[in-house]
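Novice: sequence plus the predicted model coming up.
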Amino acid sequence: MNIYTNIREQLNAVLADLGAEGALPADLDTKNVAIEPPRDSSHGDIALNAALVLSKQARMKPRDIAGLLAEKLEALAFVSAVDVAGPGFINMTLSPSYWQAIVRHVIADGTSFGDSETGAGEKVNVEYVSANPTGPMHVGHVRGAVFGDALANLLTKAGFDVSKEYYINDAGNQIDILAESVYLRYREAHGEVIEIPEGLYPGAYLKEAAQTLMERHGDRFMKASKEEWLPVMRLEGTELMMDLIRSDLAALGVEHDVFFSEKTLHSSGRIADAIAVLRERGYIYEGVLEPPKGKKPEDWEAREQTLFKAEQFGDDVDRPIQKSNGDYTYFAADIAYHYDKYIRGFKKMINVWGADHGGYIKRMEAAINAMADDGSLDVRLCQLVKLFRDGEPVKMSKRAGTFITLREVVDEVGKDVTRFIMLTRKNDAPLDFDYAKVLEQSKDNPVFYVQYAHARVNSLQKKAVASHGDLDLAGADVGSLTHEAEIGLMKQMAAWPRMVESAATAHEPHRIAFYLYDLASSFHSYYNLGNSNPELRLVLEADKEKTLSRMALARSVATVIASGLYVLGVTPVEEM
């Protein structure tokens, strides 16, 4: 149940009645009418600007329209008061019974409460992580992985048809470097003393890959030419690194629906297809770029290239897509990849990138706009994560040597803590991750505070069952829940469906983490009322009916918390 959708339906019914009566014109367009919580809660529960929006259409003064609407709205059974303010704003106060019904809805719906049809089944491609397959995931990938996964979950809950995708960069020079690095470790596995030249990957994780290759091939490549071993090391080394990456992501609770290989763009001719589309539309030409602004590189020379008219679509300059030697640029492959997404039916595309890729956004948006009139791309940048231990920076990995791996973080604090904390800041804001603080059992640690609320409800329910036997929460008398704190909790839960829709529309899953913390905080405050007033305790051994109604409220809170945690990819804990 979305209260704002429900109020809109009631408003439309009232307008239809007034139209039938001749008090207002029929068929007024209400799509621009805002139905919001008032900025000042003392003004009521719902604020409507309908009278102001409809004034021009109706050719009436806003105050006159507001008066007509107020009279009809106040007659609704679930409305306790309606006030007209200022030039024609309408403030509504809803009756306690309206809020109490939320408890029944949550108990009936379970964690599906808040599911929305906003997305209407629209296909959305969310591409995230897409790290080069040259080693294990590092902490810099964690935030993008969690953000992308939570965003995909959120969009799914909001009614979109979501595909989670990983783009494997397996066609670039970095794969040749990986192959040579693996081959050196392969020789090392056979007992040869090696030195890792500058420019190759030195990580000890490659020893595991080399051991696997030695078990597969024995000493077959020890005396082989580079032409023989390079293709094998390139292919199998990449596969082994992707196995490692999949394993790391699984530890974080991240699973993709599609792993798309860049190599297939080259082998399938998809790059040429995408360029042909742009050429047919007149956006490809042969030309010479101006030298870079500022200090000109010593090796820069004017040469004719195949260029895309990116500047025509908002980019800073036109962009090369084919070099003078005929090779396609990385940008050409990226264009082809997004063209492939588009012809797979994804008009709506979301990419999650690291903050260092910000300069690439304009050209990619330009390409989408040029080749797909109804396509859209939203790029979300994730800022860096700084690791601390008791306030001191963490600088070195035992396994990778030069960076902290994703697995090291997850192994130390757990998947759920890692995921929740990564979503306690907006994606484009820096985030500090202190190992000690994220495991702290206090109100200052949001993941603990939210999980504790869920576990506390389970503990209370066990206590209630011990006192009164099995509880039929669906049959509880929620009409007895009239305390200010109880009504407040109901109002917060009623906001959950709208939170799902607004966070999904904004592509901001961190809003869910904030919402859950606020709801958990309100529940803990409600529970603590019983410390000073025993009559307000949730479990009363001498009063089964009050216990039943309060446990229905508590269980509905836990259900909404669980619903939100599932969006974040966090498992609700049963006990702590």
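Specialist: That came through, no problem. Model, not experiment: these values are computed from the prediction.
Novice: please make it C-alpha for all contacts and neighbour counts, starting now.
Specialist: Fine.
Novice: residue contacts, the spatially most distant residue from the centre of the chain?
Specialist: Centroid-distance maximum for the chain: Lys223 at 49.9 Å, with C-alpha atoms, centre = their mean. Lys223 sits next to no residue when contact means C-alpha atoms under 8 Å, 6 or more residues apart in numbering.
Novice: element containing it?
Specialist: Using DSSP states H and E, Lys223 falls within no helix or strand.
Novice: in addition, the following structure is provided for comparison:
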Amino acid sequence: MDIFALFTTRVIEALRADYPQLEDELLARVVVEPPRDPAHGDLSTNAAMVVAKPLGKNPREVASGLVERFKSAPDVTSVDVAGPGFINFRLADSIWHQVLQAVGAQGENFGRSDLGKGERVNVEFVSANPTGPMHVGHTRGAVFGDALASLMAWSGYDVTREYYINDTGGQTIILGQSAMLRYREALGETIEIPPGFYPGDYLVPVGKALASEYGKSLLDMPEHEAVLIAREAALAAMMDLVKADLAQLNIHHEVFFSERTLHGQGGDIQTTLDWLREEGMVYEGRLEPPKGKTPEEWEDREQTLFRATDYGDDTDRALIKSDGSYTYFAADIAYHRNKYLRGFKHMINVLGADHSGYVKRLQAAVKAVSKGEADIDVRICQLVRLLKNGEPFKMSKRSGDLVTLADVVDEVGADATRFMLLFRRNDASMDFDFALVKEQTRDNPVFYVQYAHARACSIFRTAERDMPELDVSPIALAGAELELLGSAADIELIRLLGAWPRTVAAATIAHEPHRIAFYVHELAGALHGFWAKGKDDPQLRFVNPSSPKLTLARLALVDAVRQVIRNGLGILGVSAPEELS
């Protein structure tokens, strides 16, 4: 039960009854939401201000008419006009009790919706070069992308998680050369790793595997052939390592797309360029030097250019380098055309902080290759600074000069890693304090939320201990006399539960899973606050042996809070323990 969606429908129906000439497109702008100041009521709507001008009326005049319609509603205790034409509602306790009943009835499905209507969406995230283990710089994007995919699926989208394997180019040759050094090391040679190569111990097993399979035969081959063999072995091993690292955070992709499939004779890049030419989206021309480059530093030549500015980009983009090879952007266009041809009209790319300049060019590419049918949202994840007790933290580095994803998970666990990385907007830089996320205090957000779920479970154990004759089964909870929940504390907590469906929908539309983390943290705080009030006021205790009926109703409330916290943590990929050690 989405109380905001319910009243939006009722407000629109009232407008249609009074003004049948209003069009659906206009009425779609009507919003019912919590008022900025809770003292103004439970709900507020902009309806009168949306329709007043097209009707040629004063907003307060329209609002007054709506107020008259709702004054007689049995579940509305008061309704009034505020400011230039806002309408504020105060609801009867009975409607909040209906919300609580809905949570109990829908359980793990409370807050789910068909917002996405089964439409397919491709969420591409991580996509790190397969040249080593996942490092901390990749971790935030990995967690964000996975949580966003879960959020979209929760709201009715058909979601595919995709990883783009950048398995071509110079860095893969260097990987092969680095693996060859480890191969020589495995054969007993003393090696020295030159600058620019990959120094991490993670290539040692690759070298040993090559030595085991090939003996010394790679040394007798032409160097470039041996390097290609070593490259293939290293790439396969690195992808296994990447998948294992991601699995530590319970992240699993449905699709691993190899960049190599875009290259070669008849590959998607050439096919895409031919198509772009046929569509008039490519021309031969010259580009101005980029900002900061002098004409002497810039190769002024005629080249193959994509008309990116026709699709919202700041400049047209080169597709072929001076040596005849394709640019990275040519591969990007072909890759996103491939996504579109696979049936994805909604795409989300999660990129690191150093890719902010890619946003407009990717949007232009998708608009062009789909002829405006598809859309893409490029989400940038800003940097994470590692701290301990507020000071920069240098961890032991097992992989060259990198702090790995595995290092972070080993230090604080998967739950803390995921929640803390989601407890801030993705486009804001953040500090990750290892000391804080290990504390069992309210200052540690993940502990605070998990403790609320554990506390809710503990309340049920207390009821079973102190009131063994009380039936607290799901059937009994469903039949609790919820009308007994009439205190301000009861209604405040239920009101927050009622905001869950709207929170999920808003987070889905905005592609912002941090809203879920914020919500469950607020809900946890409300439960902890209620529990604290019960220490001073016996009538607010969750378990009161002298009032079995009230206790059962309160347990229904606690169970609903427990369920919604579990739902929210599930979207975030964080566990909801019943006890904390």
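Specialist: Thanks, I have it. As the structure is a computational prediction, the values presented were derived from the model and not from experiment.
Novice: tell me the counterpart of Pro136 of structure 1 in structure 2.
Specialist: When structure 2 is aligned by TM-score structural alignment, Pro136 of structure 1 is paired with Pro133.
Novice: wait, I meant Gly479 of structure 1
Specialist: Applying TM-score structural alignment, one finds that Gly479 of structure 1 aligns to Glu483 in structure 2.
Novice: any idea how far Gln303 of structure 2 is from Glu288 of structure 2?
Specialist: Distance of Gln303 of structure 2 to Glu288 of structure 2, given as C-alpha to C-alpha, to the nearest Å: 12 Å.
Novice: looking at these two, which one has more neighbours?
Specialist: Relative neighbour count places Gln303 above the other of Gln303 of structure 2 and Glu288, with 17 against 12, counting by other C-alpha atoms under 10 Å.
Novice: what lines up with that one in structure 1?
Specialist: Taking TM-score structural alignment, Gln303 of structure 2 has Gln305 as its aligned residue in structure 1.
Novice: hang on, isn't that match packed against Glu290?
Specialist: No - using C-alpha atoms under 8 Å, Gln305 of structure 1 makes no contact with Glu290, being 11.7 Å away.
Novice: what is the neighbour count of Val417 of structure 1?
Specialist: Other residues lying near Val417 of structure 1 total 21 when counted by other C-alpha under 10 Å.
Novice: hmm, I was thinking of Val570 of structure 1
Specialist: 22.
Novice: map it onto structure 2.
Specialist: Aligning on TM-score structural alignment places Val570 of structure 1 opposite Val574 in structure 2.
Novice: so that match makes contact with Phe419?
Specialist: Yes - using C-alpha under 8 Å, Val574 of structure 2 is in contact with Phe419, at 6.8 Å.
Novice: which residues does the residue of structure 1 sitting at the aligned position of Leu319 of structure 2 contact?
Specialist: Using TM-score structural alignment, the partner of Leu319 of structure 2 in structure 1 is Ile321. By C-alpha under 8 Å, 6+ apart, the contact set of Ile321 of structure 1 is 305-308, 328-332.
Novice: go again with 7 Å.
Specialist: The contact partners of Ile321 of structure 1, taken as C-alpha atoms under 7 Å, 6 or more residues apart in numbering, are 306-308, 328-329, 331-332.
Novice: which element is it on?
Specialist: Per DSSP H and E: Ile321 of structure 1 is located in strand 319-322.
Novice: so the helix or strand just after that strand corresponds to what in structure 2?
Specialist: Using DSSP H and E, the next helix or strand after strand 319-322 of structure 1 towards the C-terminus is helix 330-343. Taken onto structure 2 by TM-score structural alignment, helix 330-343 of structure 1 occupies residues 328-341 there.
Novice: post-alignment, that stretch versus structure 1, mean distance?
Specialist: Taking mean C-alpha distance after the TM-score superposition for structure 1, the mean distance separating stretch 328-341 of structure 2 from the aligned residues in structure 1 is 0.8 Å.
Novice: give me the residues contacting that stretch.
Specialist: 262, 268-269, 272, 319, 365-366, 369-370.
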